[in-house]
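Asker: turn this into a structure:
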Amino acid sequence: MEQREALRLALVERAKEARKNSYCPYSGFAVGAALLCADGSVYAGCNIENAGFTATCCAERTAFFRAVNDGKRQFKAIAIVGGRKGQEPRELCAPCGVCRQVMAEFCGPEFEIVMTDGKELQVKKLEDLLPLAFGPGNLQ
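Answerer: This is a model prediction of the structure:
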């Protein structure tokens, strides 16, 4: 197995572990994410729901905000695993639009989003999931 593929699988495993901490009493949809920083460190996050749904934070944003809080600003990839709480994932869990916008804030178009349905990996570039992204460069 090539090194890049092994790294993606390791990220997926970290995302699965983070998913176990999901707080999802309303949707029952548990999501975990594992964010790979350019320096090799990994930040995990889970979704945290709130009765006032707009206050909910997705797993991807939780991972990004934890990393940014620790001073990280360069990222390589994120793995996302989601599905019904207590069950193995059966379909891909793609990042929502708000999470894609957060990714655009900190990552370039080549940033990798790794997703799995529990059987195989699917890898997308940020530019594929958010074409014509509005980012920091638009405000200069």
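Asker: please count neighbours and contacts with C-alpha atoms only from this point.
Answerer: Will do.
Asker: ok, which stretches of the protein are helices?
Answerer: Assigned by DSSP state H, the helices in the chain fall at 3-19, 59-69, 97-106, 126-129.
Asker: quick check: closest non-adjacent residue to the residue most central in space within the chain.
Answerer: The centroid of the chain falls nearest to Glu60 when counting by C-alpha atoms, centre = their mean (3.6 Å). Counting by C-alpha to C-alpha, 6 or more residues apart in numbering, Ala33 is the residue found nearest to Glu60 once chain neighbours are left out, at 5.4 Å.
Asker: this one as well, want them side by side:
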Amino acid sequence: MDIDLAGLRAQAEAAREAAWAPYSGFKVGAAILDGAGGVHVGCNVENASFGLTSCAERNALAAAVVSGAEILLALVIYSPGDVPWSPCGACRQCINELMPADAEVHSCCSAGAVRSWRVDELLPDTFSIHHR
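Answerer: Now for the predicted structure:
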């Protein structure tokens, strides 16, 4: 399946508008393409107890799980600023659990820069359910 990165970026950017980020002011959106062509979006939702904050990537993954998506092909993250940020450690673990090792992860920013990885590059030497 061809991956429309521009289209996924636009959906991630739109999801960003719904973010709840009153503490950092740093709104992030994410969009995931599944094997059936469906797109699942998420945004970050902050909490005064920062450990309870939920990142856009994990919220998009949860949306994909809720909708019954079985194969996740690509994840696009959109954030403001000049730097396309990589996913945090917790998101990397969740991405690793739910996406195949060769799935694509792309981070875009409002300045236009893009960084890209395969899932197995984000979390090398991983341990997961796939090791049973």
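Asker: returning to what we had before: for Ala79 of structure 1, find the nearest of the helices of structure 1.
Answerer: For the helices of structure 1, proximity to Ala79 of structure 1 was assessed by C-alpha to C-alpha; helix 3-19 is nearest, at 5.3 Å.
Asker: for the closest one, buried residues please.
Answerer: Along helix 3-19 of structure 1, the positions that meet the burial threshold by neighbour count (16 or more other C-alpha atoms under 10 Å) are Arg8, Leu9, Leu11, Val12, Glu13, Arg14, Ala15, Lys16, Glu17, Ala18, Arg19.
Asker: how about these, which pair is most distant?
Answerer: For these, the farthest-apart pair by C-alpha to C-alpha is Arg8 and Arg19; their separation is 16.4 Å.
Asker: ok, Gly35 of structure 2 to Glu104 of structure 2 distance?
Answerer: When distances are taken as C-alpha to C-alpha, to the nearest Å, Gly35 of structure 2 and Glu104 of structure 2 turn out to be 13 Å apart.
Asker: aligned partner of Gly32 of structure 1 in structure 2?
Answerer: Counting by TM-score structural alignment, Gly32 of structure 1 corresponds to Gly29 in structure 2.
Asker: OK, contacts around its match?
Answerer: Residues in contact with Gly29 of structure 2 (C-alpha atoms under 8 Å, 6 or more residues apart in numbering) are 12-17, 19, 41-44, 56-57, 77-79.
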